[in-house]
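**Q** Got a predicted model here, sequence first, then my questions.
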Amino acid sequence: MLGGDALSAVGSGMTLPFLLVYLSQVRGIDVGVAGLAVATVALAGFAGNPVGGWLSDVIGSRRALVCGLLVSAVGAFTVTLVRDPWHAFAASAVVGVGLALVTPAQDALLATVVEPRQRPTVFAVRNATLNAGYGVGGVAAAFIADLGSAQSFVVLYVVDGCTFLLFVPVLIVLLPDAGRATRRTDAATAPTSPARRGYRAVLRDTTFLQVWVLMAFLVTIGFAQTLSGFPAYATGDGGVGAHVVGIAFAANTFAVVLLQLPVLRVMTGHRRTTGMALACTFWAVAWVVTAIAGTSGGGSLAAVGLTAALVVFAVGETLLAPSQASLVNDLAPDDLRGRYNGLYTLAWTTGLMVGPALAGFALGAGHGRGLFLGLAAACLVAASLTWGLGRRLPAHLDVVASVRDEDPVDRRP
């Protein structure tokens, strides 16, 4: 399953970063309209994430994932047919719905094909393989994409669609019995059962809601800024070229792939919330370095500083990976696992919508340095919120378990 996931990540790495460029510079759509079309990908997630979670609980996460992969493939193929603005909106919506269906089903399925104590490890490894896939896809796209050739982009999106389709037989043939919908017992059909209450039961889980709010906040001040605020600030106030941003992202990807397993070994037996708080601290350092590098006058000093900032950010990513999705799945009962993952994915969608808007407002007002210093402060606030979450979590949920032990080894002070 991790192999199929990495394969589809290669396709996504080849195409998603270039969608705006493809629509505006290759298909000749006004850049403002093209930007709105690209935003449709995220907007589709607001509806698609809860539907994907519900579908996983109703028909099983494997079947829901297959549906999402098929929709994603159709979306990728449809992008190649774009000629007019309405085509761009329609194709982007299909892409967004497909991704919104895939993510919660994928997380729910991954959580069920391993033992609970293995979840931190498998989600951490998935983070490394995804980054490797995105990196390979980005490098491949750099060699294939040609702004003077629409056909080169058609090749990229066709290959992207095929990577989704190739994942389908892996699920059908190799995992035929995985991710089945949980059969409801008589107790489960009682009026107060989670199975009957659906999303209402998830929304009454106050611990999960704390995790949700924290994750939406982290995505807004962290991941979303790497995709929006950072490149805009680096090429604007920072005075560096786009190639420096590319090098910085490549260094980030390499660092995640290289460090994820060693960091996981260090984290095993320790608090999940400690790892999350440390991740926030590393991100705060990364944004301070970014703010300083952006005012160094450009040149090699700025390039080194900006690249170092994303490497430091990568360390935070590796600390976060064993904790976030695995904690959500440890909180989730089996018959609501899809819905928990659907809402958890919605936290990401929310952050990825709010974060770029925040960055655009600050950078447009000429407050680039202030933006990143403010983000650093926000990361420290998030670290304190994480410590607060740790005081509320039961001990067995706040430990990164060892895959070798039946019971988690608690090394907490």
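**A** Yep, it's here. Residues are numbered from 1 along each chain as shown.
**Q** rest of the way, CA atoms for contacts and neighbours
**A** Will do.
**Q** Point to the residue nearest the middle of the chain.
**A** In the chain, the centroid-proximal residue (Cα atoms, centre = their mean) is residue 348; its distance is 6.6 Å.
**Q** In a helix, that one, correct?
**A** Yes: under DSSP: H, G, I helix; E, B strand; the rest coil, residue 348 sits within a helix.
**Q** Pretty sure it sits against residue 214.
**A** No: when contacts are counted by Cα atoms under 8 Å, residue 348 is not listed as touching residue 214 (10.6 Å).
**Q** re earlier: so who does the residue nearest to the centre of the chain touch?
**A** Counting by Cα atoms under 8 Å, 6 or more residues apart in numbering, residue 348 makes contact with 215, 216, 219.
**Q** right, and out of those residues, which lies closest to residue 285?
**A** Minimum distance to residue 285 across these is 16.4 Å, recorded for residue 219 (Cα to Cα).
**Q** Show me what secondary structure element comes after the strand or helix carrying residue 286.
**A** Using DSSP states H and E, residue 286 sits within helix 272-293. Following helix 272-293 in sequence order, the next helix or strand is helix 299-320 (DSSP H and E).
**Q** Okay, one more to line up with it:
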Amino acid sequence: MGTLKDVPKAVWMLAFGIFFNSVVACTFIYLFVYLTSERGLSVPQAGLLSGIGGVGIVAGNFTGGWFGDRYGHRRTLLCAAVLAGAGLVVLPLLPIAALYVVLPLCDYAQGAVRASNSALIAVSVTDGSRRQGFAVMRVAGNAGFTVGAPLGALVAAHFSYTVVFVADGIGTLLFALYAARVLPARGAARAARGRHAPAQKSIWRELRARPAVLVLLVSIFFADIVYRQLFSTVPVYLGDHGIDTRVYGWLLALSGGVILCLELPAAVALRKRAPLAIVGTGLILVGLGYGLLRFGATIALATAMMLLLTAGEILYKTPATAYVADQAPEHAQGRFQSLYAGVSVSGVILAPPLGGALYAAAPALLWPLSAALAVAAGLAVLAAGRMRTPGESAGQSAGECRDGRPPAETGSPTRASAG
């Protein structure tokens, strides 16, 4: 298994662009207040627009890789980034009615950018180093968000939220220009089609041949609904128990700091461990974190919850993404990444309404049910680690080969160009 030295230069260059784009791409945090203050929308109208935007994000994640497999991941990334950036730049000039079209399109394009980033990492890094490659991408994104969120608030306070959105648009266009210059122009997906087109199967047949991947995708779908309670019902719950919003902000900052410090070292240290065992353990830690809230809401319990959630996130997100990439056939790498990207943001749409409804109807059930769902997802992934996958011989599991490495997919890319 490799180390960070085996992550190719193109990935580091892309990661720098992701960092820069994440610094400016903080508008989703301020969308609701922008719509209700500077655009004068009512709370229901702003909620509807935000919800439609969430659908756009998820749809973009689900389909970005499909376009990449057909037209090239580099080309898809550039087109989506230009579309998102141009839409955000002109957003302040548009009438209210046009927002119902342009905002979802911007969100869709941003979701497609996310899926394309993942697909580019998947086709650019050797099988044994994909965890490190995805860890580099996640650290870059988290670092950019850590800088961008308070910077956006500062810009909004001194100027306006309109400036924040225009800056996001300009930054996204600059990211597209940067990516066009640093990413190789040849498309791995196009080359793969030329070599293997006659043997290609439908995506569903490929998934049915990989039951462990299916189990992982379903588990991540439910786990993300649980995980994203952190951004919906958790602050409400803490506030209802007298914990100031500033404490919640510090908890998020603590989580971001731990991720920035530990995600890359963890990816390197655990690179020889079976991926599904790591993912399952991470999901269980998420469940245990929410289980702590069953005992009350104190600063100590909230801090312990956040640390468990952060440890779980570090353990499950990067290895899960890399595992899907390792199991994907060459001609469907983008579509496999899109499936994972889509289920991994499912909570954006489902977590607030489901968690909010349960919290309103039976608040005592929310945290035990959340904990049970995440633990069940983790146990399912652990069980999936014993399933056979294509290319494995008897005695090898979906989690690990005899030498400790993830199983190599027959025909999977070793070092394709990032196109």
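**A** Alright, I've got the coordinates. The structure displayed is predicted, hence computed values, not measured ones.
**Q** TM-score for the pair, please.
**A** Scored against TM-score structural alignment, normalised by the length of the first structure, the superposed chains reach a TM-score of 0.86; 386 aligned residues with a Cα RMSD of 2.5 Å.
**Q** follow-up on the earlier one: what does the residue nearest to the centre of the first structure align to in the second structure?
**A** By TM-score structural alignment, residue 348 of the first structure lines up with residue 344 in the second structure.
**Q** Where do the helices of the stretch 151-300 of the first structure begin and end?
**A** With DSSP state H, counting those that start in this stretch, the ranges of helices along the stretch 151-300 of the first structure come out as 194-197, 199-203, 206-218, 224-227, 229-235, 242-267, 272-293, 299-320.
**Q** can I get these in CSV with distance to residue 54 of the first structure and mean neighbour count?
**A** Output for those, formatted as CSV (distance: least, Cα to Cα, whole Å; neighbours: other Cα atoms under 10 Å):
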stretch, distance to residue 54 of the first structure, mean neighbour count
helix 194-197, 11, 18
helix 199-203, 8, 16
helix 206-218, 17, 18
helix 224-227, 26, 20
helix 229-235, 33, 22
helix 242-267, 31, 18
helix 272-293, 27, 25
helix 299-320, 26, 23
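**Q** Residue 136 of the first structure: which of the ones you listed is closest?
**A** helix 242-267 (9.9 Å).
**Q** against the second structure, where does the closest one fall?
**A** Taking TM-score structural alignment as the measure, the second structure aligns residues 245-270 with helix 242-267 of the first structure.
**Q** With the first structure overlaid, how far apart is stretch 103-122 of the second structure on average?
**A** When the first structure is overlaid, stretch 103-122 of the second structure sits 1.4 Å from its aligned residues on average, using mean Cα distance after the TM-score superposition for the first structure.
**Q** what comes up buried for that stretch?
**A** Burial within stretch 103-122 of the second structure, assessed by neighbour count using 16 or more other Cα atoms under 10 Å, is assigned to 103-122.
**Q** got it, and stretch 148-162 of the second structure?
**A** Within stretch 148-162 of the second structure, the residues scored as buried using 16+ other Cα under 10 Å are 148, 149, 151, 152, 153, 156, 161, 162.
**Q** The strand or helix carrying the third one to helix 245-269, inter-axis angle?
**A** Just to be clear, that refers to residue 151 of the second structure. Per DSSP H and E: residue 151 of the second structure is located in helix 130-158. Between helix 130-158 of the second structure and helix 245-269, the angle comes out at 160 degrees (axes from the mean of the first three to the mean of the last three Cα atoms, to 10 degrees).
**Q** At which residues are the helices of the stretch 1-150 of the second structure located?
**A** 9-24, 27-37, 43-71, 73-90, 96-124, 130-158.
**Q** Can you lay out those as JSON lines showing distance to residue 303 of the second structure?
**A** JSON lines is the format used below for these (distance: least, Cα to Cα, whole Å):
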{"stretch": "helix 9-24", "distance to residue 303 of the second structure": "26"}
{"stretch": "helix 27-37", "distance to residue 303 of the second structure": "23"}
{"stretch": "helix 43-71", "distance to residue 303 of the second structure": "28"}
{"stretch": "helix 73-90", "distance to residue 303 of the second structure": "36"}
{"stretch": "helix 96-124", "distance to residue 303 of the second structure": "30"}
{"stretch": "helix 130-158", "distance to residue 303 of the second structure": "19"}
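**Q** which residues touch residue 80 of the second structure?
**A** Residues in contact with residue 80 of the second structure, defined by Cα under 8 Å, 6+ apart, are 109, 110, 112, 113.
**Q** so who does the residue mapped onto the second one from the first structure touch?
**A** Think residue 110 of the second structure. Counting by TM-score structural alignment, residue 110 of the second structure corresponds to residue 99 in the first structure. Going by Cα under 8 Å, 6+ apart, residue 99 of the first structure touches 45, 68, 69, 72.
**Q** measure residue 99 of the first structure to residue 68 of the first structure for me?
**A** Computed as Cα to Cα, to the nearest Å, the residue 99 of the first structure to residue 68 of the first structure distance reads 7 Å.
**Q** Residue 398 of the first structure too?
**A** Taken as Cα to Cα, the span from residue 398 of the first structure to residue 68 of the first structure is 32 Å.
**Q** Equivalent analysis for residue 277 of the first structure, please.
**A** To residue 68 of the first structure, residue 277 of the first structure is 33 Å away according to Cα to Cα.
**Q** Over to residue 96 of the first structure?
**A** In terms of Cα to Cα, residue 96 of the first structure sits 10 Å off from residue 68 of the first structure.
**Q** what's the matching residue for residue 166 of the first structure over in the second structure?
**A** If you follow residue 166 of the first structure across to the second structure using TM-score structural alignment, you land on residue 174.
**Q** Count the neighbours of that match for me.
**A** 18 (other Cα atoms under 10 Å).
**Q** Now do the same contact list for residue 339 of the first structure.
**A** Taking Cα under 8 Å, 6+ apart, we find residue 339 of the first structure in contact with 50, 52, 53, 54, 56, 57, 104, 198, 199, 202.
**Q** between these, which is nearest residue 116 of the first structure?
**A** Nearest to residue 116 of the first structure among those, counting by Cα to Cα, is residue 104 at 17.3 Å.
**Q** which one in the first structure is aligned with residue 65 of the second structure?
**A** Here residue 65 of the second structure is matched to residue 53 in the first structure, going by TM-score structural alignment.
**Q** Verify the stated contact: that match with residue 343.
**A** Yes: under the criterion of Cα under 8 Å, residue 53 of the first structure makes contact with residue 343 at 7.4 Å.
**Q** Compare those two and say which is more crowded by neighbours.
**A** Neighbour totals were compared for residue 53 of the first structure and residue 343, and residue 53 leads with 33 against 26 (other Cα under 10 Å).
**Q** The more buried one and residue 337 of the first structure, how far apart?
**A** Distance, residue 53 of the first structure to residue 337 of the first structure, using Cα to Cα: 8 Å.
**Q** nearest residue to the aligned partner of residue 338 of the first structure in the second structure other than its sequence neighbours?
**A** Residue pairing (TM-score structural alignment): residue 338 of the first structure is matched to residue 334 of the second structure. In this structure, residue 334 of the second structure finds its nearest non-sequential neighbour in residue 65, 3.8 Å apart by Cα to Cα, 6 or more residues apart in numbering.
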